[in-house]
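Asker: Have a look at this prediction, sequence included:
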Amino acid sequence: MTWQQYLSSEELRGIQEIRQTLANSIPADLDTDFNLARWWRAYHGDVKKIAEVIPMYDASRRAAGFVGDNFIERYFELPSIKPYLPFIASSRLYDKAWSENRSAFLFVEKAWSQPKEFIKVLKTSDYLLHCFGYSEYLMQLILRKEKQIKRPVRVITIFDLGEMSVSDYLNPLSPYFKLWKLRSDIWQDWYPDMVQKIIIVNPPRLVGTLWGLVKLFLNEHNRSLLMIVSSHREIEKYIDSHLIPVAYGGKFKENDPITDDSCCSKRKKITPADYYQNNEHYMKKLGERPPTKHHDFAPATKLAVGVNVSEGQSLLWDFYVNSEVEFSIRLVRKDESDLLIFPKLKLVTSKLREEGIIEKPLPGEYIFDFTNTSNYFHAKMDYCFVAA
């Protein structure tokens, strides 16, 4: 088959419309027919929405450092990723687990085993940057493979719930549930139609409860990708037998000492010594935390706070908010559009305040942008943004 034969005439028209609307501003790596067709399908042909989302997605991945020809090879060494890998059990199979029959890569992940401790180790932004980065990693594998084989490629995910307690997620307002929702938003908004199947293994006994929770944050299409299995033979319906990891009744094994029989990295048990310590960036630069400011958000309102950074200074911040907000940081530029320097992410704070530091950025005015994502509820935020 030629590459055009994998796409319908409607999809081809949609691809052309996306290109015309974005006026040649689509990044080269994303500007492929197969990739734009994914966006067209997932957004149901809403080109106006696609034209809003793609530029912000691209600006955010650049702000996070998730770009470059060697991004795949250096991903696990990135300073925003490497420190947290010991606490997350997921596969690092690169392109070795490839199904020619299904035109898909394999990805394996285990649910958190210590959710109450997990949120004391990673700030929400730390975890979401990991999820964002891994999604980009998989997308770049897909784009690279599609260029080679001239046909659409997706990812098949095995998601192991063996160490998960459903009781931790029964409350939709719990910090663990909110993190899963925010993570799913990134995947559904910025990586549409990337997944072929999500195979749930070792499901909890309360499967009905689990299904009800999933419906709260996955759209209809992505819910249809979920397949709950209980045996090796059921897994074979969705993935080639030679790719099923040993832990799930197959023979596939990664010859790497950091992985187990599930092909996931071995997870470190969290202890109090691993807990994240807030305010250390202030102690390093200022010796103390500056005074707190406060802001009350009305529903669906925004806040923009500017900080001027001089030559040699660093940009420091922290905030605590009682509801979900969308957050980003940008550098004001006079002769061109502002430059995003911290990706636009939806965030919540629970055990840990959100905080960060950018060491010696370009001098200029930096804007901290917030949006209350709720159309119904107010939000309260304490914050501190300084240059030092």
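Answerer: Received it, and whenever you're ready, just let me know what you need.

Asker: rest of the way, CA atoms for contacts and neighbours
Answerer: OK.

Asker: burial count for the closest residue to Asn202 other than its chain neighbours?
Answerer: Closest residue to Asn202 in three dimensions, ignoring its sequence neighbours and counting by Cα to Cα, 6 or more residues apart in numbering: Gly162, at 4.7 Å. Taking other Cα atoms under 10 Å as the criterion, the count of residues near Gly162 is 15.

Asker: what's the burial count for Pro204?
Answerer: By other Cα under 10 Å, the residues close to Pro204 number 15.

Asker: Could you find the closest non-adjacent residue to the residue nearest the centre of the chain?
Answerer: For the chain, the residue whose C-alpha lies nearest the mean C-alpha position (Cα atoms, centre = their mean) is Phe132; its distance is 2.6 Å. Counting by Cα to Cα, 6+ apart, Phe132 lies nearest to Ile186, which is 6.6 Å off, once chain neighbours are set aside.

Asker: hang on, isn't that neighbour packed against Gly133?
Answerer: No: taking contact to mean Cα atoms under 8 Å, the distance of 10.3 Å between Ile186 and Gly133 leaves them out of contact.

Asker: if we can go back for a sec, quick one: secondary structure of the residue nearest to Phe132?
Answerer: For Ile186, the reduced secondary structure class is helix; criterion used: DSSP: H, G, I helix; E, B strand; the rest coil.

Asker: Pasting the second one now:
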Amino acid sequence: MTAAVQDSNAIKVSKNSTKQKSSLFDQGTKDSLTEKQVCGISKLRTLLASELASNPKYGDDFSLLRWLNGHNYDFEIIVPKFKHALDVLRMYQADKYDLTSIEKVSEAVLSFGQQWHYYPGGIMGFDRSGNVIVMQPLGKADSRGLIKSGKISCFYESMIIDAEGTANLLRLNESKYGKKLGIIIMVDLADFKMDVIYMPALKIFGNLLLQLQDLFPDMVKEINIINCPSVIAVIFGLISSFLSKQTKEKITFFGSDWKTKLFDKLGDENILEHWGGKARIANSGTGLVRMGGEIPDELLYKNCEHYGDKELSKLIVKPKNTEIVTFKVRKPETKVKWWFTCEGGEILFKIIKHTEKNEEVVWPKIRITTEFVPEFNEIIFNTPATYSLSFENDSNFFWNRTIKYSIEIEE
């Protein structure tokens, strides 16, 4: 009860605050970089020379500065996390998408399926300084429908591509204007109903937030929450555990005067008509922002590829243990298909390639729940080797995870 009261009081203070939080987000030109920043950027560029040689767009001063700011110049943390971020983007084939405009980023997200039209969010435009404005009308989210409309891995992948698209527009504007910019997130809770707070969906969304903060540090300049319902303290209390300290410090809760305060700063010409501004994109007052809404029944997942128990293998993963399913790829262009469910809770899943010297992750580790939709996918492997499906039970000290799976190899 004490914690709830403290959260509520904190929100009341923030709600009426117009204080700028510029100290939480460096925003300057290359000429204004401090000696510490210049030295840090130079050292990080040297440590990541091999990775940046093949991924030069991530090696500009401002991109590297974000990693330094996000992890307090701790190079032992930054270097492996940076490499992991590049690996995830490579495994999700981010380079195959054209992410050079708001329209192209929207197309990339919607390419994952019709259900993504109902996931609220999207890029609104740019403010007067060139910062990217993202709008998330979460009050209209159909939380129950969303997690029943597709597999969790597809949700993560699409949102990571969405975030990479937003980050790419940010990099393009930084190159254009010659200064460090950021993402301004507007969260609209208009029409909020308690059904939005569906705990299984909230946990999945929270895990996504953790992953995005890990992959894209120091991208967010500010988070402005508008049309707050009376239960905002409850909502914030539920999601705050998934937010880093830096992210929490960038949040402002606005009262009914949010238009006056935000329009003066962002420019009403950059705010879409639906939110009281003058902008239109794609001849629409909501632009390319996905507005949410109830997902139609025909878009909910239906198990067309049903497996009977006799067709599935079974694996028990004990608490704090990892089990693997090993398979061999003997020829290039071999297709491997997998399908599994997990009983008992979440499981950390990834695919590993085994070599004589080490192990290489070829499918990123993600936290999966199959309570509503089984996990399934396929990959074309071009390198003959031994591979493994890896199932890690890290989230519970007492309960086993039961994996029922099928794996098919098509040479």
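Answerer: The structure has been received and is ready for your questions. Quick caveat, the model's predicted, so the values are computed rather than measured.

Asker: before we move on, back to that, structure 2: which residue goes with the residue nearest to the centre of structure 1?
Answerer: Under the alignment by TM-score structural alignment, Phe132 of structure 1 pairs with Ile160 in structure 2.

Asker: for Glu355 of structure 1, same thing?
Answerer: Aligned by TM-score structural alignment, Glu355 of structure 1 pairs with Phe376 of structure 2.

Asker: which SS class is its match?
Answerer: strand.

Asker: how near is it to Asp74 of structure 2?
Answerer: For Phe376 of structure 2, the distance to Asp74 of structure 2 (Cα to Cα, to the nearest Å) stands at 37 Å.

Asker: Comparing the two, which residue is more hemmed in?
Answerer: The neighbour comparison of Phe376 of structure 2 against Asp74 (other Cα under 10 Å) goes to Phe376, with 18 against 13.

Asker: how much does the longest helix along structure 1 stray from structure 2?
Answerer: Among the elements of structure 1 assigned as helix by DSSP state H, the one spanning the most residues is helix 124-149. Mean deviation of helix 124-149 of structure 1 relative to structure 2 after superposition (mean Cα distance after the TM-score superposition for structure 1): 1.3 Å.

Asker: list the contacts for the residue nearest to Asn202 of structure 1?
Answerer: For Gly162 of structure 1, the contacting residues are 110-111, 201-204, taking Cα atoms under 8 Å, 6 or more residues apart in numbering as the criterion.

Asker: Show me which of these are buried.
Answerer: Restricting the contacts of Gly162 of structure 1 to buried positions leaves 110-111, 201-203, with burial counted as 16 or more other Cα atoms under 10 Å.

Asker: Out of those, list just those in helices.
Answerer: Going by DSSP H, the helices hold none of the buried ones among the contacts of Gly162 of structure 1.

Asker: Give me the number of neighbouring residues for the residue lying closest to the match of Glu355 of structure 1 once chain neighbours are set aside.
Answerer: Leaving aside its sequence neighbours, Phe376 of structure 2 sits nearest to Trp339 (Cα to Cα, 6+ apart; 4.2 Å). Other residues near Trp339 of structure 2 come to 18 when the count uses other Cα under 10 Å.

Asker: now the aligned residue in structure 1 for Trp339 of structure 2: how far from Leu122 of structure 1?
Answerer: When structure 1 is aligned by TM-score structural alignment, Trp339 of structure 2 is paired with Asp318. Distance of Asp318 of structure 1 to Leu122 of structure 1, given as Cα to Cα: 14 Å.
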